[in-house]
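J.: Here is the input, now give the coordinates:
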Amino acid sequence: MENLSRDLAQGSQVKKPGHMHKAPRHWTVLLIGDLGKIVSFRLSKPLVLALTVCVTASLSIVIYWVVSYNSVCMENTQLKKELDTLTAGLKAAEREREKALVRLMVLEGKAEQTDEAPAATVQEPTADKPEGEEGAKSVGPVSPAPAPETRETVQKVSPGPARMSVENFKIRQDPEDNALKCEFLLRNIDPQGMKISGHTFVVLNPKEGSGESPKAFPWTPLKDGRPTLFQRGQRFSIARFMVVHGTLTGVSAIDRFTTATVYVYANTGDLLVEKVFEVDKVFES
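T.: Down below sits the predicted model:
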């Protein structure tokens, strides 16, 4: 009986729990292949933490690059739109300027017709005039002479009364295309008021010793600085006047050139105008 009581007392006693196991400091990863081959490697706690930090940092860098790239693309698109808007505005301003110039020329023509009455004049023979004046007689209304411009010099024209004039010649640099943009006003001053058609050239003449060759627009072979194929010129057909535009390509330094010559030919090949402009006076930076 005593043994039975002792056994019951011992069985009724509650066993105290043992100490909890500590958290593992590393893990073992097992990889089992299809053929039963087992590969194991251990991952320590610092290694897992380092891998987590690296992955997080990599994702952060990738996200930053993507956001930055999208921001740059949006800014670039916005700049392109602004550039297109400015370009369109510049072209519109150029058209308005040309229209204003045309209106000004019309008003000048009306003012000249109002102030000057038509008169018939007879020119004397060449023998009675100083050298350089016209010798043939001509009867008919005489158009008013164009206003002299200090930056222009007329070299040679075809015999007979002047029929065309070149005015307001300008040159400006186009850095994007490595070229020069030029423009001038071509006016019909034919005494009989006939419509004139023909071709124009602009030739840029280099400085001596600059190593440059003459530049022509439109391109044509040159002989003694003059175009040899007048049919290749820029066509025109005017009764009063027009603004002519041109582009001289392959010009990187304007200071290597001294003068620009405008040639105006009739459809028959006759040289109507040969006018020289000093580059440093007509160049617009």
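
J.: From now on I want contacts and neighbour counts done on CA atoms only, so please keep to that.
T.: Will do.

J.: quick one: contacts for Arg6?
T.: Listed by C-alpha atoms under 8 Å, 6 or more residues apart in numbering, the contact set of Arg6 is empty.

J.: Show me what secondary structure element comes after the host helix or strand of it.
T.: Using DSSP states H and E, Arg6 sits in helix 2-12. For helix 2-12, the following helix or strand on the C-terminal side (DSSP H and E) is strand 26-32.

J.: one more, for comparison:
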Amino acid sequence: MINSTNIRGYINFLHFKKYSAPATEELQRRWAILSDAEIASQLQGLYQHWGIDTTTGLLYEQEFYQAVAPLSSATLQQPQQAQQQAPQPQQTPLPPPPAYDYAAPQARSNKTVLYVGIIVLLALAGAFAFYTTNKKPDNTTTAQKPDTAKTAPAPVKQTATEPEEPVLAETETDEVNKGVIHNLLKAEESKDIGAILDCFSPDMQQYWDINYPSQEELTRRYTSVWDKSADGKHQRVRLKKTGDNTYDMYADYEFFSIKDQVTKTVKAHVRYVFDKYNKIIKTYNVK
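T.: All right, here's what the predicted structure looks like:
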């Protein structure tokens, strides 16, 4: 099994298979800090990104095991042979224990101390009981009424219940706008720039940090993102209406980082604002 003990060598092995060159020290280090579960998950993403099917991946792992197994067995045999050949040290007999001196005073056992302590406590308890039983009552003391004020239950405070966030009524227009958002997410995952631009208004006012972007600027922005990542997917998408023609999208965005060669997941919270023609006129990240 590929795990944290052999991942550096296996990544180097795969890199030779893919590029006929060793992997960089930085790439090996990034893999070495992952846990065994993360390594198993990230390897599947790496196989998919490099076009390696499951069967080929298993064959690569088996080939890697066969390559490193002779080295491991030879390394283990050498210390075992050296241990067998090494001369065994002669054992010197230990001196006999000293004779027990029955005449010497011995320390009292803990049980004896415990029994004495119990007897003393019982004697004190008996003396106290005898004293309290034969003591005459003091007639000068007056009976005191119980203080009921301290024992009365405290009044329950009435707390106001926080009003729940109102659910905005949705219309057919809202359903159409939500459908446009889903179409945009699918177009982004398939990298269809034409379908992406079709979801935006020609008079776009804001795209994230770009104000009044042109279609050329939007195309350049998407191309730049695609050059740095692959296999982008929106998981567990949830849309919520937050105002007139305004919707918040919550999702887990998963992608493969080309720079780090690992799959990453980030929490996405994006707002979309539509015009009256069911086109997105604003979209930006909600912090």
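
J.: Would you give the TM-score for this superposition?
T.: After superposition, the two chains reach a TM-score (TM-score structural alignment, normalised by the length of structure 1) of 0.23; 110 aligned residues with a C-alpha RMSD of 6.4 Å.

J.: quick one: buried residues of the helix holding Arg6 of structure 1?
T.: Residues of helix 2-12 of structure 1 classed as buried: none (neighbour count, 16 or more other C-alpha atoms under 10 Å).

J.: With stretch 184-198 of structure 2 instead?
T.: Of the residues in stretch 184-198 of structure 2, Leu184, Leu185, Lys186, Ala187, Glu188, Glu189, Lys191, Ile193, Ile196, Leu197 count as buried by neighbour count, 16+ other C-alpha under 10 Å.

J.: what do you get for stretch 104-117 of structure 1?
T.: Within stretch 104-117 of structure 1, not a single residue qualifies as buried, counting by 16+ other C-alpha under 10 Å.

J.: And stretch 237-249 of structure 2, by the same measure?
T.: Burial within stretch 237-249 of structure 2, assessed by neighbour count using 16+ other C-alpha under 10 Å, is assigned to Leu239, Lys241, Asn245, Thr246, Tyr247, Asp248, Met249.

J.: Pull the residues that contact it.
T.: For stretch 237-249 of structure 2, the external contacting residues (C-alpha under 8 Å, 6+ apart) are 168, 170, 174, 177-178, 250-252, 268-275.

J.: Which element is encountered next along the chain beyond the one helix or strand Tyr250 of structure 2 maps to?
T.: Counting by DSSP H and E, the element that carries Tyr250 of structure 2 is strand 246-257. Downstream of strand 246-257 of structure 2, the next assigned helix or strand under DSSP H and E is strand 262-274.

J.: What lies in contact with that next one?
T.: So strand 262-274 of structure 2 is contacted by 42, 45-46, 177, 245-257, 280-287 (C-alpha under 8 Å, 6+ apart).

J.: Buried ones from those residues, can you make that a PyMOL selection?
T.: Typed into PyMOL, the line below selects the buried ones among the contacts of strand 262-274 of structure 2, using 16+ other C-alpha under 10 Å:
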select buried, resi 42+45+46+177+245+246+247+248+249+250+251+252+253+254+255+256+257+280+281+282+283+284
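
J.: now the helices for the stretch 1-150 of structure 2?
T.: Using DSSP state H, counting those that start in this stretch, the helices of the stretch 1-150 of structure 2 run over 7-19, 25-32, 36-49, 54-85, 110-134, 148-151.

J.: buried stuff in the fifth one?
T.: Taking 16+ other C-alpha under 10 Å as the neighbour-count basis, helix 110-134 of structure 2 is seen to contain no buried residue.

J.: Check the third one too.
T.: Residues of helix 36-49 of structure 2 classed as buried by neighbour count (16+ other C-alpha under 10 Å): Asp36, Ile39, Gln42, Leu43, Gln44, Gly45, Leu46, His49.

J.: For Tyr272 of structure 2, see how far away Thr112 of structure 2 is.
T.: 84 Å (C-alpha to C-alpha, to the nearest Å).

J.: Lys111 of structure 2 too?
T.: 80 Å.

J.: could you dump the buried residues of stretch 237-249 of structure 2 to a markdown table with distance to Gln28 of structure 2?
T.: A markdown table is the format used below for these (distance: C-alpha to C-alpha, whole Å):
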| residue | distance to Gln28 of structure 2 |
| --- | --- |
| Leu239 | 40 |
| Lys241 | 45 |
| Asn245 | 48 |
| Thr246 | 45 |
| Tyr247 | 43 |
| Asp248 | 39 |
| Met249 | 36 |
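
J.: What is the nearest of those to Gly232 of structure 2?
T.: Checking the buried residues of stretch 237-249 of structure 2 against Gly232 of structure 2 with C-alpha to C-alpha, the nearest one is Met249 at 16.0 Å.
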